[in-house]
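fold the stuff below for me.
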Amino acid sequence: MEIFYDKKTFSEYIKTQKEKNKTIGFAPTMGALHAGHISLYKEARQKNDIVISSIFVNPTQFNNPEDLEKYPRTIDVDIKKLENSNLVNAVYIPRVEDIYPNRMERKHYNFGGIENEMEGAARPGHFDGVGTVVEELFVQVQPDNAYFGEKDFQQLKIIEKLVEVLNLKINIHGVKIHREENGLAMSSRNMRLSEIEKETSSLIYKTLKQVNDWTKTLNISDIKEKVENIFNQGEMDLEYFMIADEETLKEVNSISNDKNYRAFIVVNIGNVRLIDNLHLD
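The predicted model follows:
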């Protein structure tokens, strides 16, 4: 596995691969890698000649400076995990000036309104930051296929819209959520949980599975009340829960058979914010 720490040498590598007509699969990350990230590269390995990872903690997608400061940085361990996976041909670890050569600013995008729902409402400007870094990485990596986890489902939809808005010839692939044995969605933030908190957090996925069952017999307002009651009694703080249309990401009050829906939940435990979602049958 080759490792690149600057744009110049990485660009030369990409140019060589393109000259050889190699197809490139790409999954960008912010590091603190876990099995969920590795599952992206497993998917990429099946359909591409070259698989590329990137590790860059993007400052412009953090609203809270404290959250940025606390974000886990484990670069040596990450590189070892990528090497041991035998899935990745190259990892790009750019400097801030390689991504933001002039000033560290977010671009502004029109994602058709989906940027204002859920996480967009809770974290203003977040998806402009995501779009800015992903657009720049797409320009530098020139992938044929790019892979994103469904845990950040709204982000996945944002990236699909980004490719459409910019008219990029990149196929975007969503990869199913990778979970711990107890059902907790794998996330880099899990590193900040104690063992007791990890076990407590298993309630998130258990609740989502119950929601899936409840949609067959209960209306959405009753489901929301049940979810609120579950978390009001425990050690976790429910930030929001909603059922939304998978395309528009708008919250719905009722379910029809001709559309796809997904339950979304955000919970805080201690000082860690956890997100999860589940497609509803």
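
contacts, neighbours, all on C-alpha from now
OK.

ok, how many other residues are close to Asn277?
If you count neighbours by other C-alpha atoms under 10 Å, Asn277 ends up with 24.

can you tell me the SS state at it?
Of the three states, Asn277 takes strand under DSSP: H, G, I helix; E, B strand; the rest coil.

and it, what is it in contact with?
151, 153, 208, 262-265 (C-alpha atoms under 8 Å, 6 or more residues apart in numbering).

same thing but 10 Å
150-154, 177, 185, 204-205, 208-209, 241-243, 262-266 (C-alpha atoms under 10 Å, 6 or more residues apart in numbering).

go on, Val266?
Counting by C-alpha under 10 Å, 6+ apart, Val266 touches 118-119, 204, 237-242, 273-277.

how about a cut-off of 8 Å?
238-241, 273-276.

hang on, the earlier thing: now, which of the contacts of Asn277 lie within helices?
Judged by DSSP state H, the subset of those located in helices is 153-154, 204-205, 208-209.

buried ones in the longest helix seen in the chain?
Longest among the helix segments of the chain by residue count, using DSSP H, is helix 126-141. Within helix 126-141, the residues scored as buried using 16 or more other C-alpha atoms under 10 Å are 126-135, 137-138, 140-141.

of all these, which comes closest to Asn89?
Within the buried residues of helix 126-141, proximity to Asn89 (C-alpha to C-alpha) peaks at Val141, which comes in at 12.8 Å.

residue boundaries of the strands in the stretch 151-281 of the chain?
171-175, 237-245, 261-269, 272-279 (DSSP state E, counting those that start in this stretch).

show me the one of those strands that comes nearest Glu225.
Closest to Glu225 of those is strand 237-245 (C-alpha to C-alpha; 9.9 Å).

packing partners for the closest one?
When contacts are defined as 3 or more C-alpha pairs under 8 Å, 6 or more residues apart in numbering; DSSP states H and E, strand 237-245 sits against helix 220-232, strand 261-269.

one step back: and the buried ones among the contacts of Asn277, selectable in PyMOL?
Applying 16+ other C-alpha under 10 Å to those, the buried members can be selected in PyMOL as follows:
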select buried, resi 150+151+152+153+154+177+185+204+205+208+209+241+242+243+262+263+264+265+266
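
ok, and Ile3, which helix or strand is that part of?
strand 2-4 (DSSP states H and E).

for the next helix or strand after that strand, the distance to its chain's centre please.
Next helix or strand after strand 2-4 toward the C-terminus (DSSP H and E): helix 7-19. Centre-to-centre, helix 7-19 and its host chain are 26 Å apart (C-alpha atoms, centre = their mean, to the nearest Å).

list of residues touching helix 7-19?
Residues contacting helix 7-19 (C-alpha under 8 Å, 6+ apart): 4, 92, 94, 98, 140-142.

another sequence for comparison is provided below:
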Amino acid sequence: MQIITSLRDIKEQTEKLRSSGKTIGFVPTMGALHQGHLTLLETAAEQNDLSICSIFVNPTQFNNAEDFKLYPRILENDIEALKKSRCAMLFAPSVADMYPETLQLKFDFGELETVMEGKFRPGHFTGVAAIVSKLFHAVRPHKAYFGQKDLQQYAVINRLVTDLSFDLELVCHPIIREADGLAMSSRNRRLSEEQREQATQLYKALQLASGLSKAHTVAEVKEAVSKHLQPFAAIKLEYFEVADVNSLQPLAEFDASDRVALCIAAYVGEVRLIDNVII
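Model prediction:
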């Protein structure tokens, strides 16, 4: 596996690959890799001539400075994991290389920024859009792979690709879960043993909501989710939303003809986790 740390070098390498007719599958990450990331890379390798992974903890998408400081950084472990996968190239740039000047550009994703992650993390998606744009320009992939766990992020990037005419295909991969149902996340590493056990209740709450949706109102389902999580002291629910799967706008009622996203965000201790299921 080739390791590249500068923008200039990654551009040179990917330009050579494209000129030789090779197709590139790209998986952007912030490191602390888990099986979900590796599954994305496996899919990228299967669907393209080679796969490229980036590892960059992007400062512009963090609303909380402490969260950015504590985000797990284990690059040596990540490199060992990637060497055992089908990753052909790792791009691991520095902050100075990716942001030689303070970011001034701001993105507006309309209604997507008024709900859920956009509502509770103002400015977050500008940081996401900025770094993803930079990475797309540098790597120039034919396909880019993202996980469904960050469903709203995927919707934002899809809008970015469409509006700015990036010449690539986005692929949304289903959520990879632990055996007990917890959605795999780099942030899970920060949970204590007790918090890790309680964190499984987020997925159980989503399963409860999915079952109740067949015969209950949205308001009743929201109340049931809130009551389900109340006994767990480590969990502080930030939001549970019933949304249209395409627009991610809140739904007042269930409609059997619609695909619906059940989305949840909560603090488990000091660690913020998100999850979703699509019904």
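
let me see the TM-score of these two.
Superposed pair, TM-score by TM-score structural alignment, normalised by the length of structure 2: 0.97. Supporting alignment: 278 aligned residues with a C-alpha RMSD of 1.1 Å.

hang on, the earlier thing: any idea which of the contacts of Val266 of structure 1 is closest to Glu105 of structure 1?
Closest to Glu105 of structure 1 out of the contacts of Val266 of structure 1 is Arg273 (24.9 Å), distances taken as C-alpha to C-alpha.

next, the mean deviation of the strand holding Ile3 of structure 1 compared to structure 2.
Averaged over the aligned pairs, strand 2-4 of structure 1 sits 0.3 Å from structure 2 after superposition, using mean C-alpha distance after the TM-score superposition for structure 1.

that strand packs against which elements?
Packing partners of strand 2-4 of structure 1 (3+ C-alpha pairs under 8 Å, 6+ apart): strand 90-92.

give me the contacts around the strand it packs on.
1-6, 10, 51-55, 79.

repeat the analysis, applying 10 Å as the threshold.
1-7, 9-10, 13, 26-28, 50-56, 79, 82-83, 137, 141.

hmm, back to that, export the ones in helices among the contacts of Asn277 of structure 1 as TSV, with columns for distance to Met191 of structure 1.
Listed next are those as TSV, based on distance: C-alpha to C-alpha, whole Å:
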residue	distance to Met191 of structure 1
Phe153	21
Gln154	22
Ile204	17
Tyr205	18
Leu208	22
Lys209	24
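
pick out the most distant pair among the residues you listed.
Using C-alpha to C-alpha, these span at most 19.5 Å, a distance reached by Gln154 and Lys209.

quick one: residues contacting the closest residue to Gln155 of structure 1 other than its chain neighbours.
The shortest distance from Gln155 of structure 1 to any residue other than its chain neighbours is 7.5 Å, reached at Phe127 (C-alpha to C-alpha, 6 or more residues apart in numbering). For Phe127 of structure 1, the contacting residues are 60-62, 106-109, 111, 114-116, 119-120, 133, 154-155, 158-159, by C-alpha under 10 Å, 6+ apart.

next, the contact list for Met2 of structure 1, please.
Quick fix: residue 2 of structure 1 reads Glu, not Met. By C-alpha under 10 Å, 6+ apart, the contact set of Glu2 of structure 1 is 10, 13, 52, 83, 88-92.

tell me the most packed of the residues you listed, by neighbour count.
Counting neighbours by other C-alpha under 10 Å, the top entry in the contacts of Glu2 of structure 1 is Ile52, with 25 neighbours.

okay, and that one sits in which element?
strand 50-55.

how much does the helix or strand following that strand stray from structure 2?
Using DSSP H and E, the helix or strand that follows strand 50-55 of structure 1 in sequence is helix 65-70. Superposing on structure 2 and averaging over aligned pairs (mean C-alpha distance after the TM-score superposition for structure 1), helix 65-70 of structure 1 comes out at 0.6 Å.

using a markdown table, lay out the contacts of Glu2 of structure 1 together with distance to Glu251 of structure 1.
Supplementary listing: these in a markdown table, determined by distance: C-alpha to C-alpha, whole Å:
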| residue | distance to Glu251 of structure 1 |
| --- | --- |
| Phe10 | 42 |
| Tyr13 | 44 |
| Ile52 | 36 |
| Glu83 | 42 |
| Val88 | 38 |
| Asn89 | 41 |
| Ala90 | 40 |
| Val91 | 38 |
| Tyr92 | 37 |
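
looking at the residues you listed, spot the one nearest Ile223 of structure 1.
Nearest to Ile223 of structure 1 among those, counting by C-alpha to C-alpha, is Ile52 at 41.9 Å.

corresponding residue for the closest one in structure 2?
Here Ile52 of structure 1 is matched to Ile52 in structure 2, going by TM-score structural alignment.

same check, this time on Thr248 of structure 1
In structure 2, Thr248 of structure 1 lines up with Ser247, judged by TM-score structural alignment.

surely its match and Phe109 touch.
No - look at Ser247 of structure 2 against Phe109 with C-alpha atoms under 10 Å: they stay out of range, at 11.3 Å.

any shared contact partners between the two?
Contacts common to Ser247 of structure 2 and Phe109, judged by C-alpha under 10 Å, 6+ apart, are Ala155.

comparing these two, which shows the higher neighbour count?
Phe109 (17 against 12).

what's the match for the residue nearest to Gln155 of structure 1 in structure 2?
Looks like Phe127 of structure 1 aligns to Phe125 there (TM-score structural alignment).

same list (the buried residues of helix 126-141 of structure 1) but as TSV, adding distance to Thr215 of structure 1.
TSV is the format used below for the buried residues of helix 126-141 of structure 1 (distance: C-alpha to C-alpha, whole Å):
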residue	distance to Thr215 of structure 1
His126	31
Phe127	30
Asp128	33
Gly129	35
Val130	32
Gly131	34
Thr132	37
Val133	37
Val134	35
Glu135	38
Leu137	40
Phe138	39
Gln140	44
Val141	42
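
quick one: list the elements packing against the helix or strand hosting Val77 of structure 1.
Using DSSP H and E, the element containing Val77 of structure 1 is helix 75-85. On a contact count with 3 or more C-alpha pairs under 10 Å, 6 or more residues apart in numbering; DSSP states H and E, helix 75-85 of structure 1 meets helix 35-47, strand 50-55, strand 90-92.
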